[in-house]
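Undergrad: sequence and predicted model, in that order:
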Amino acid sequence: MEVVLEPVISELVKGLFKILGSNEVRDFAQQLVGGVDSKLKELKDKLTHIGNLLRNAQDKQLSDESVKNWLDNLQQWAYDAEDLLDEFAYEALRNKLKAQHQASSSKGFSCLPACLPSPLFAVQMGCKIKEINSRLDKLRQQRSAEREDQERSGLPPTNVAAPPKPEETSSVRPEQKVYGRNEDEAELLKMVKSGANFQVIAVVGMGGIGKTTIAREVYNHKELEDIKFDKKAWVCVSTNFKVEEISKELLEQFSKEVPKNFNEIQVQLEKAVSGKKFLIVLDDIWKVEYQQWETLKSPFAAGAPGSMMIVTTRDTDVAQTIRCSHTYQLKLLSNDACKSLFQEHAFGAGAFAVPNQISDSIYKRVVERCGGLPLAAKTLGGLLRFKQSDTWENILESKIWSTSDERDHILPALKLSYHYLPSNLKRCFGYCAIFPQDYEFEEKELALLWIAEGIVQPSDKQLDEAVRKVESTIF
């Protein structure tokens, strides 16, 4: 996901203010020669002035490339400033603790010379702070000049007010009703039950259309209990089709012992399925080479008649490459199904609005914005659930709907729901972008990484809130 930069920078700026406002930093700066104290005060003043420019840029970054580039440069500056002030705060604390230790172990004033900061450190730090101030000045002047140019040109301001719910990729059936997919489910079940030999079914459709959902419904359907599959497995593939990793994940679901050698993994896979009927789902394949597919598939030829593999993909080329037995093109949801799915997520316990407060024109706009995609309906419903009904119109008219690029594979509804997260949680969520897609991590691991990066403080209530919010967003 392309992270909206302004909230991230705002949190960085808050962190800089916190360091500059600490007693240790102020006291230490006053001890240094070379005007370090005045340079830090100058930096604090400049940060105050940058706030107005940031608030103005929040809206414009969605549609103005120059603003986005300016924010990107400002973000890099903020990270450099954070590193510099962290170094300064560390030295301030170290000097304070050293003085306290010497005071407790020495008599009189014999410790004073050893407690004074190094003049070399003061000179070096003063130069660094001066350079940071100069860079911020240039960025501030650049943005001010751009705003003046826009005002002279008469361009109207953009107005976008300031949670996402990606599709879960798992064989576990969620406690939610599936709307508008009865015919799709019946057709796929028919294909699965009619297989005489090992077959591959490809479910094809654009992102957010519900491929994973329909595959999960079929995978867990009661009608398949009569078929009595001996082995069942579900693997999310995503952007990287790595034969060894996929084979290993499949074997882990069939056997307790998994060898490290790839050839041995395939041998054990073949033994595990030999003479047995199996159902395997390979979810969300983005790209695959023919030879890769043949290598992955080879152990499963030993399975019993009626064995089945279901593949979900956005790309019809994938279905052609794997030479599947059946290709099922998943269609968009009907308007009625889309509306029903939206209502399930927008109303109910804890919701700020009730159905009879929403006009038909608003429902019509909701259906248009969802575009027949269940993921969009769920996400938009989850977002509006916690908004007063009189604000729905503004959200549905947000410029985000018209600034999305289909090539980035991100639904406007997902961008919008991210945009409405509180700024502190945006930075937590944005940090998750460093992980590869479908990376699995423990909540505690992620929380510790946030702490290590200084995004949250270990004693801050924000930590628990952030973990819950990002968990609900990602999963």
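TA: Cool, the structure landed.
Undergrad: alpha carbons only for contacts and neighbour counts from here, please
TA: Fine.
Undergrad: so how far is the longest helix seen in the chain off the chain centroid?
TA: With residue count as the measure and DSSP state H as the assignment, the chain has helix 65-105 as its longest helix. Using Cα atoms, centre = their mean, to the nearest Å, the distance from the centre of helix 65-105 to the centre of the chain it belongs to is 27 Å.
Undergrad: check which helices and strands it sits against.
TA: For helix 65-105, the contact count by 3 or more Cα pairs under 8 Å, 6 or more residues apart in numbering; DSSP states H and E identifies helix 5-20, helix 23-31, helix 36-60, helix 112-115, helix 119-153 as packing neighbours.
Undergrad: putting a second one here so we can go through both:
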Amino acid sequence: GGVGKTTLVQEVFSDNRSKVFDLRIWVYVSEKFDLLKTGKIILSAINRSMGSGTSEKYGPPQNGDLHTIIEQLEHMLPTKRYLIVLDDIWEEGIHNLENLKCMLQHGQKGSKVIITTRMDRIVEKLDCGVLANQGIIRPVHKSDWIELKKLSNEDCWNVMRQAFRRDADLSGVEEIGREIAKKCVGLPSP
């Protein structure tokens, strides 16, 4: 962790160009992937965006099992073009990932799901399929992945130097700065 995956996706999520989506939902997942909780967060966001009548029609998202949540999403997502970010997925349990695909397959054409993860295997398992609305989940090819890597010590130092004016004399701090850059081990955040 700490390479900047979440920061990069936050920039995409908050960019004005992402406002073309009817729904923009951010779900922080973390180590324990609770699919039911994820579904409830998504339903709550949809309810907020559609107004108060929605929760009466479909029932509050706090109630229900996974099947009920998936059923509610099946009725609500086809009316929306969405961008959903699932941040920091660790768990690669195939059952959870299959249910996740099932849960999010009903959006309008152009809907997107962005996943941040430390594990390549998770992305590989979410590769392709057919959507309920006759669309196709486009295969995620390795070439589509954005893999963030650690910076070299020299690149870390160059980033740190940008905190100073261009004409600043760094001779007194360069040695210390390079040591700090080395201790960062290529990660922009501690």
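TA: Yes, it's here. These figures come from a predicted structure and were not determined experimentally.
Undergrad: quick revisit: in JSON lines: the helices and strands packed on helix 65-105 of the first structure, plus distance to Leu251 of the first structure and mean neighbour count.
TA: Converted to JSON lines, those look like this (distance: least, Cα to Cα, whole Å; neighbours: other Cα atoms under 10 Å):
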{"stretch": "helix 5-20", "distance to Leu251 of the first structure": "42", "mean neighbour count": "19"}
{"stretch": "helix 23-31", "distance to Leu251 of the first structure": "56", "mean neighbour count": "17"}
{"stretch": "helix 36-60", "distance to Leu251 of the first structure": "48", "mean neighbour count": "17"}
{"stretch": "helix 112-115", "distance to Leu251 of the first structure": "63", "mean neighbour count": "12"}
{"stretch": "helix 119-153", "distance to Leu251 of the first structure": "54", "mean neighbour count": "15"}
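Undergrad: same list, the ones you listed, but as TSV with distance to Ser423 of the first structure please.
TA: What follows is those, written out as TSV (distance: least, Cα to Cα, whole Å):
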stretch	distance to Ser423 of the first structure
helix 5-20	5
helix 23-31	26
helix 36-60	11
helix 112-115	41
helix 119-153	22
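Undergrad: between these, which gets nearest to Lys248 of the first structure?
TA: The closest approach between Lys248 of the first structure and any of these, judged by Cα to Cα, belongs to helix 5-20 at 38.1 Å.
Undergrad: which residues in the second structure does the closest one align to?
TA: Using TM-score structural alignment, none of the residues of the second structure align to helix 5-20 of the first structure.
Undergrad: so what touches that helix?
TA: Outside helix 5-20 of the first structure, the residues that touch it by Cα atoms under 8 Å, 6 or more residues apart in numbering are 25-26, 40, 44, 47, 54-55, 57-58, 68, 71-72, 74-75, 78-79, 81-82, 85-86, 89, 423-424, 426-427, 430.
Undergrad: and if you look at stretch 116-133 of the second structure?
TA: For stretch 116-133 of the second structure, contacts defined as Cα under 8 Å, 6+ apart pick out 1, 5-6, 78, 85-92, 94, 97-98, 101, 105-107, 136-141.
Undergrad: follow-up on the earlier one: which part of the second structure lines up with the longest helix of the first structure?
TA: Mapped onto the second structure using TM-score structural alignment, helix 65-105 of the first structure covers no residues at all.
Undergrad: element containing the nearest residue in space to Ser55 of the second structure that is not next to it in sequence, please.
TA: When the adjacent residues along the chain are set aside, Ser55 of the second structure lies closest to Asn47, with 6.1 Å between them (Cα to Cα, 6 or more residues apart in numbering). Remark: Asn47 of the second structure resides in helix 35-50, with elements defined by DSSP states H and E.
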